[in-house]
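Novice: one predicted model, sequence on top.
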Amino acid sequence: MIHAHQLARTFWVDRTPVEAVRGIDLDVAPGEVVAFLGPNGAGKSTTLRMLTTLLAPTGGTAEVAGRDIGADPVAVRRRIGHVGQGNGSFDGLRVHEELYTQARFYGISRRSARARSAELLDQLQLGEQANRDVARLSGGQRRRLDIAMGLVHRPQLLFLDEPSAGLDPQSRSNLWEHIARMRAEDDTTIFLTTHYLDEADSVAERVIVIDDGRIIADGPQDQLKAKVSGDLVTVELVEPADASAAAGIAARLPTAHAVSADGDVVGFRVAEGDTATPAVVRALDAAGIRLRSTRVQRPTLDDVFLSLTGRSLRDSEN
């Protein structure tokens, strides 16, 4: 569905070249849900703009939905849906008018446009707002309208650029439920960017990480997380004075590393946290060290980014 080879984009700022994207290779199969992650300035927005034909590359090639983005951008746009970061709807129309107009822009007949609009309004729970002015919609309702506009022509491939930015947690959850249901019904390929790593964790089957204009990781989430050096085990002690002794005991566990002590909390990484925790609890109990709680935390996508770049994705965004 997406095939890019050495795709690149250089900008010129005060006669100085700025390489935003540095020759990336990318392949996305039909039906995949791919999360494209990276900090601000990493090149993900520039890549997305090139793949959606909104920005011409300065190097390399790409085919999107079977069409060349440079030689046949109109055919690409006919086959893709694109939901950008800003609202794509027009305040001066009613909800059903906006969706119907979008369908007509794609050459859909009047009868089919009305039927498709009604179908999407129902699927995205916007039926009660059909006659309401777009300007009067809430943030979550307007975002669902943006999704409907991106899907009105049944695209093979849907690009979602920060689709849930600015939404409250419930609206975010509802939005992804709608997208997942429609994707299951139509087998739509989804390529998304998001700053919410929990979304990428729960929605995407595959994660691509870009930094400094280069792809630095690409694969299923579990595969990427396996590269992070172990689960994080934290032990909260009753007496902070026992922290040093507890850290010493933890350090003697097989595969334990990155041992730290901070107040009444001792943390360490180990290959299998669930297996190591009972062993450390028994050892601490034998040493007379009382525990308040223990916790095992699996590697997250932010841990993946930290291990790859030496910095947290969240810190980079901030």
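Specialist: Arrived safely. Small disclaimer: the values here were computed from a predicted structure and weren't measured.

Novice: every contact and neighbour count from this point should use C-alpha atoms.
Specialist: OK.

Novice: residue contacts, the nearest residue to residue 163 once chain neighbours are set aside?
Specialist: The shortest distance from residue 163 to any non-neighbouring residue, by C-alpha to C-alpha, 6 or more residues apart in numbering, is to residue 85 (6.5 Å). Listed by C-alpha atoms under 8 Å, 6 or more residues apart in numbering, the contact set of residue 85 reads 161, 162, 163, 165.

Novice: another one to put next to it:
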Amino acid sequence: MSSSISVEVSGLTMSYGTTKVLHGVDFTIARGEVLVLLGPNGAGKTTTIEILEGFRLPSAGTVRVLGEDPAKADELWRSRIGVVLQSWRDHGRWRVRDLLDHLAAFYRPYATRAGGPPRPPYPTDELIEMVGLGEHRRAKVATLSGGQRRRLDVAIGIVGRPELLFLDEPTAGFDPAARRDFHDLVHRLSDLQDTTILLTTHDLDEAEKLADRILILHHGRIAADGTADALARQVAGTAEVRWSQDGQRHVHATDDATGFVRDLFAQERMDRGRVEDLEVRRPSLESTYLSMVADERPSLEVVR
């Protein structure tokens, strides 16, 4: 496995009894990449993530995460990953700073990792500021609001300065300001700390803002693989150009919006009427996603 690849999955298959939920899934995640995994309930997202985290054994296929088989990896390997679950239980009597300091102690023996520079756990006070809990460092966990509790979940997931971070619906319960702050944090982790991130979300706007690349799972298969713009162009259809000319409103669908607009202004220069109120509406990630998951066929073409 190349050092430039954090995750490599080939022929991943998973069955529960007679029900097959993953059908030969293949993908890779480059080091430092932010990959967003989308898909409706039952598409196989949770199963895929649990296999990559080493919590579930696949029925068939090959999985390499940070160069190891998750099913056989040791504690050193586990110290290199971070996990933010949708929810988890703990002792509400812990104070925020004490809890994070306690958890950081488990990572310190593994700060020096073969094949790369040391990655000691974040200093507790720095970590608390990173996730926006500076005013609550002495608060008991039981007194935190839902959004504050979610910020603590994120802090717990990244306390060990992971090389690979799994985020499962990380902004559930966040208000708009907290969500924006979290998005900034994800970008900092990826850009400055060289952290690879695999994120699942049902928020398509969030996926579009965060993802370097998007995978859409549907019926246990990869239905699409690409950037948000690439998926919208190749899957959702044509762009729509709207404009006014000589007092009349016009709408035109085209596969080449740039070329059409160029021709439109060329006509304007030939005194065919001034072009006003020009608007180009391109396919959105939302329209792409909905068009794909509304199709109930067992497989869809992979978009590269």
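Specialist: Noted; the coordinates are in hand. Quick caveat: nothing in here was measured; it's all calculated off a predicted structure.

Novice: using CSV, please lay out the contacts of residue 85 of the first structure together with distance to residue 115 of the first structure.
Specialist: As requested, those are exported to CSV (distance: C-alpha to C-alpha, whole Å):
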residue, distance to residue 115 of the first structure
161, 27
162, 28
163, 25
165, 30
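
Novice: show me the residues you listed that map onto strands.
Specialist: residue 161 (DSSP state E).

Novice: of the contacts of residue 85 of the first structure - the most surrounded one?
Specialist: residue 163 (24 neighbours; other C-alpha atoms under 10 Å).

Novice: re the thing from before, widest-spaced pair of the contacts of residue 85 of the first structure?
Specialist: Spatially, the most separated pair among the contacts of residue 85 of the first structure is 161 and 165, at 9.0 Å (C-alpha to C-alpha).

Novice: between these two, what contacts are shared?
Specialist: With C-alpha under 8 Å, 6+ apart as the test, residue 161 of the first structure and residue 165 both reach 85, 194.

Novice: element containing the residue nearest to residue 163 of the first structure?
Specialist: Under DSSP states H and E, no helix or strand contains residue 85 of the first structure.

Novice: ok, now how distant is it from residue 177 of the first structure?
Specialist: 19 Å (C-alpha to C-alpha, to the nearest Å).

Novice: and if you look at residue 275 of the first structure?
Specialist: On the measure of C-alpha to C-alpha, residue 275 of the first structure and residue 177 of the first structure end up 35 Å apart.

Novice: more neighbours: those two, which one.
Specialist: residue 177 (14 against 10).

Novice: longest helix of the second structure?
Specialist: With secondary structure taken from DSSP state H, the second structure has its longest helix at helix 176-192.

Novice: who does it touch, helix- and strand-wise?
Specialist: On a contact count with 3 or more C-alpha pairs under 8 Å, 6 or more residues apart in numbering; DSSP states H and E, helix 176-192 of the second structure meets helix 204-210.

Novice: show residues contacting the helix it packs on.
Specialist: Under C-alpha under 8 Å, 6+ apart, the answer for helix 204-210 of the second structure is 34, 36, 183, 186, 187, 201, 214, 228, 285, 286.

Novice: ok, 6 Å please
Specialist: For helix 204-210 of the second structure, there are no external contacting residues (C-alpha atoms under 6 Å, 6 or more residues apart in numbering).

Novice: what span of the first structure is the next helix or strand after that helix aligned with?
Specialist: Sequence order places strand 213-218 as the next helix or strand after helix 204-210 of the second structure, per DSSP H and E. Using TM-score structural alignment, strand 213-218 of the second structure corresponds to residues 206-211 of the first structure.

Novice: now do the matching stretch: distance to the chain's middle.
Specialist: Relative to its parent chain, stretch 206-211 of the first structure has a centroid offset of 9 Å by C-alpha atoms, centre = their mean, to the nearest Å.

Novice: after superposition, how close is that stretch to the second structure?
Specialist: For stretch 206-211 of the first structure, the mean distance to aligned residues of the second structure following superposition is 0.7 Å (mean C-alpha distance after the TM-score superposition for the first structure).

Novice: need the residues that contact that stretch.
Specialist: By C-alpha under 6 Å, 6+ apart, stretch 206-211 of the first structure touches 34-38, 42, 215-221.

Novice: how about residue 202 of the second structure, what's its match in the first structure?
Specialist: Using TM-score structural alignment, residue 202 of the second structure sits opposite residue 195 in the first structure.

Novice: what's the span of stretch 48-67 of the second structure from first residue to last?
Specialist: First-to-last distance for stretch 48-67 of the second structure - C-alpha to C-alpha - comes to 17 Å.

Novice: list the buried ones in that stretch?
Specialist: 48-49, 51-54, 58, 62-67 (16 or more other C-alpha atoms under 10 Å).

Novice: before we move on, the earlier item: what about the longest helix of the second structure, how far off from the first structure?
Specialist: Relative to the first structure, helix 176-192 of the second structure is 1.7 Å off (mean C-alpha distance after the TM-score superposition for the first structure).

Novice: residue range for that helix in the first structure?
Specialist: Going by TM-score structural alignment: helix 176-192 of the second structure matches residues 169-185.

Novice: let me see the ranges of the strands in the first structure.
Specialist: Using DSSP E, strands in the first structure cover 2-13, 16-28, 33-37, 59-64, 67-68, 80-83, 157-161, 189-193, 206-211, 214-220, 231-237, 257-262, 265-270, 291-297.

Novice: what would these look like in TSV with distance to residue 112 of the first structure?
Specialist: Output for the strands of the first structure, formatted as TSV (distance: least, C-alpha to C-alpha, whole Å):
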stretch	distance to residue 112 of the first structure
strand 2-13	29
strand 16-28	30
strand 33-37	28
strand 59-64	26
strand 67-68	26
strand 80-83	18
strand 157-161	21
strand 189-193	23
strand 206-211	35
strand 214-220	38
strand 231-237	53
strand 257-262	61
strand 265-270	57
strand 291-297	50
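
Novice: to residue 246 of the first structure, which of those lies closest?
Specialist: Of the strands of the first structure, nearest to residue 246 of the first structure by C-alpha to C-alpha is strand 265-270, at 7.1 Å.

Novice: list the helices and strands that closest one packs on?
Specialist: strand 231-237, strand 257-262 (3 or more C-alpha pairs under 6 Å, 6 or more residues apart in numbering; DSSP states H and E).
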